[in-house]
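In: Next input, structure requested:
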Amino acid sequence: MDQIRVGIIMNGVTGRMGTRQHLDRSIVAIRDQGGLTLADGRKLLVDPILVGRNAAKLKELASRYGVDRWTTSLDEALADPNDTIYFDAQLTDLRAEAVKAAIAAGKHVFCEKPTAGNLNEALELVRLADAAGVKHGVVQDKLFLPGIRKLKRLIDGGFFGDLLSFRLNFGYWVFEGDWQQPNRPSWNYRAEEGGGLILDMYPHWRYVLDNIIGPVKSVLCHGQVHIPRRWDENGDEYRATAEDAAYGMFQFDNGVLAQFTTSWVTRPYRDEIGEWQLDGTLGSAIAGLRDCRVQSRANTPMPVWNPDIPNPIDFRAGWSEVPDNQEFGNAFRIQWEMFLRHVVEDAEFPWDLLEGAKGVQLAELAMRSWHERRWIDIPDLEIPAL
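Out: Take a look at the predicted model:
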């Protein structure tokens, strides 16, 4: 059987998400299954090289996953013509410059979000990549979660009738670090290091909103630093300069209003860390990361407000589970396989750096809305000319 080797420069995969989702459950998983079968019957074999700043972490990670190559020199990795794809999962404030270097070296680019710390820089990456003729993509993992895929299936099947509203409760408690080990890195709470919940999560919400409801047309947002004193990984106290919660509303041309609460200072009382509720004239659905439940118009109870008696209605009992009807793979691996096919076979891959820039745009306008205390319209993006 004919084989094709694809060398992948993986920068920043020593972090939790980079290790678990991109290295372990995506690239190593593809390697361990013998590669990816292409449309013409050839096998695509992935050959990663790990890049980072900490040699000890890289060496341990390479040993753990049986990866032969690693380096602390990005320039050295980019200089090898046999490695044709560059992947970036670094800290936000390091990503854009590294992606620029990869584009200049002629590498195809696949990267995490946000693609840059501001919109101008995110659009510059689009312009540079297009001018260089390299292929590019941005991770849009939540589109491939089982719960979101079931929700989209319901929309495509006409379950909802006319769509009315879309709501999200997302988040969990991140420990301050004084008496309990923090469960998110401290840079997330330092605006000067690219931290902040809005820049972290609103690029996700942009592609979810655009693909589930339609193009977002305006945003109203309030962010807040609820807990200003935190302790870092070394136990040192620091002052949080980046918001730990955001309360956003989004409008669309079709009349739907979305309301998203995103928080690292909340204790969930729900089935999953995040739950989206979509209401329509004929039915409603609640989708988590994996599960999705529905209630149709005919099964909707008629509650009566009476605080003097116990509530007689079991509201949860009126919802039904949406069946899987298929096997759902890892969301990150699915998109990795799609991007690999895009590079090698020229298969379709619509989630490019321009889509990534839209996410940065929403985050930037949401922060502007917060500081100016008003609705902000979202214009179409224009890529800067050469």
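
In: C-alpha from now on. contacts and neighbour counts both.
Out: Noted.

In: how about residue 111, what does it touch?
Out: 86-89, 137-139 (Cα atoms under 8 Å, 6 or more residues apart in numbering).

In: Tell me the one of those residues nearest residue 321?
Out: residue 139 (28.3 Å; Cα to Cα).

In: residues in contact with the closest residue in space to that closest one that isn't next to it in sequence?
Out: Distances taken as Cα to Cα, 6 or more residues apart in numbering place residue 112 nearest to residue 139, at 5.2 Å, with adjacent residues excluded. Listed by Cα under 8 Å, 6+ apart, the contact set of residue 112 reads 88-89, 138-139.

In: for residue 81, same thing?
Out: Contacts of residue 81 (Cα under 8 Å, 6+ apart): none.

In: And this one, please, so the two structures can be compared:
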Amino acid sequence: MTRRTVRIAMNGVTGRMGHHQHLVRSLLALRDQGGLPLDDGTVIWPEPVLVGRSAPRVRALADRHGLTWSTDLDAVLADGDVEIYFDAQVTAAREPAVRKAIAAGKHLYVEKPTATGLAGALALARLAQEAGVKHGVVQDKLFLPGLRKLRRLLDGGFFGRVLSVRGEFGYWVFEGDWQPAQRPSWNYRAEDGGGIASDMFPHWEYVLHELFGPVRAVQARVTTHLPRRRDESGAPYEATADDAAYALFELDGGVLAQINSSWAVRVHRDELLEFQVDGTEGSAVAGLRRCRVQHRATTPKPVWNPDLPSTEPFRDQWQEVPDNAEFDNAFKAQWELFLRHVVADGPWHWDLWAGARGVQLAELGLRSSAEGRRLPVPELTR
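Out: Reported below is the predicted structural model:
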């Protein structure tokens, strides 16, 4: 057995998602299991190098996990032993840092959105392509158990012809007055790259694209339901970014997808994210972990009668899709594929071009809302 150490500069992992999902539950989890084995007997050993702007926070995190750290991104990128640059910073800081990593010849794995606008996202994709570095964008929801079961149903032809997709995402994010907010305040400031459309439309783009087909048109309405919040110190501030987005996406083949995204909604569903897919032969409701189906042959025949209470146990009439497999952490599953791609040229297609499609959809969604009209989604040229 040969150990192949891969040093990874991780920028922005002092945040909740970067710390828990990417560092602890992905790369450190890989180390805990003895590394990532390849078919030839080589074992990939990830070696994170933590990078951030706040020395006390980065040092504390590095000390907790026994890792090296730095606040000097340029010095870390100049280290020839560092092969991969990972970015989980706030969106506004991502593009300049990724440009530096490309210039340093590092392979790239970045969170989305990859830039604050389409022009920047396309520029990063072209720069990475010209530099000949390998590049990837986190598209974690494709690796969630619920959506993997949904993928299995699609591959097996369960739905027949898919007719429509309905998505519900969100929860109530407290304003920060009588209960602390559970999301950072920059999410609600447009000047800092915040906004639910910019955050979530890139997710919806890759989910729809990968499972049902490319998005060809969008009509959206975004709004700021809660215009005043309090930040981490308790100081009031004006929310300048949208906290809810309601969108209709038109896909190849005539499939219509309507997705509501909101941080000002109280949850009355089984999971924080759910998609209902309806087809000629059957339907499914998929969440983060669960997936339930109703086939054409077992579909009940409700009759509309508002004068009498409904006696149909609608939720009980659906069948649970079994796991039939062990589902690992979604972020870790994609990290494993990217590491194999870098070290052994394994298959990979979730690149910066895919990330640019997500930024494009968010940009068009915001424009659609501002102009009050349906907008086509042009195919991006590489």
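
In: Kindly provide the TM-score of these chains.
Out: Here the TM-score for the pair of chains, by TM-score structural alignment, normalised by the length of structure 2, is 0.99; 382 aligned residues with a Cα RMSD of 0.7 Å.

In: about what we covered before: separation between the residue nearest to residue 139 of structure 1 and residue 224 of structure 1?
Out: 25 Å (Cα to Cα, to the nearest Å).

In: Next: residue 214 of structure 1.
Out: 28 Å.

In: How about residue 311 of structure 1?
Out: 35 Å.

In: residues near the spatially closest residue to residue 286 of structure 1 that is not a sequence neighbour, how many?
Out: Spatial nearest neighbour of residue 286 of structure 1, excluding adjacent residues (Cα to Cα, 6+ apart): residue 277 at 4.4 Å. When neighbours are counted by other Cα atoms under 10 Å, residue 277 of structure 1 registers 20.

In: quick one: contacts for residue 277 of structure 1?
Out: 166-168, 284-287.

In: Could you identify the most distant pair in those?
Out: 168 and 284 (13.5 Å).

In: Please identify which of those two sits among more neighbours.
Out: Legend: neighbour count by other Cα under 10 Å for residue 168 of structure 1 and residue 284, higher for residue 284 (24 against 20).

In: Aligned against structure 2, show me the partner of the more buried one.
Out: Superposed on structure 2 with TM-score structural alignment, residue 284 of structure 1 falls opposite residue 283.

In: Give me the secondary structure label for that match.
Out: Under DSSP: H, G, I helix; E, B strand; the rest coil, residue 283 of structure 2 falls in the strand class.

In: ok, it to residue 154 of structure 2 distance?
Out: 11 Å.

In: Also residue 187 of structure 2?
Out: Residue 187 of structure 2 is 34 Å from residue 154 of structure 2, by Cα to Cα.

In: And the two? Which one has more around it.
Out: Taking other Cα under 10 Å, residue 187 of structure 2 and residue 154 do not tie; residue 187 has more neighbours (22 against 16).

In: can I assume that one is in contact with residue 193?
Out: Yes: contact criterion Cα atoms under 8 Å: residue 187 of structure 2 and residue 193 qualify, at 7.1 Å.

In: so what's in contact with the two at the same time?
Out: By Cα under 8 Å, 6+ apart, no residue touches both residue 187 of structure 2 and residue 193.

In: wait, the match of residue 284 of structure 1 sits on residue 277?
Out: Yes: if you go by Cα under 8 Å, residue 283 of structure 2 and residue 277 touch, sitting 5.5 Å apart.

In: Is it correct that residue 258 of structure 1 falls within a helix?
Out: No: applying three-state DSSP, one finds residue 258 of structure 1 to be strand, outside a helix.

In: In space, what's closest to the equivalent of it over in structure 2 - neighbours in sequence excluded?
Out: Aligning on TM-score structural alignment places residue 258 of structure 1 opposite residue 257 in structure 2. In space, and not counting its chain neighbours, residue 257 of structure 2 is closest to residue 165: 4.4 Å by Cα to Cα, 6+ apart.
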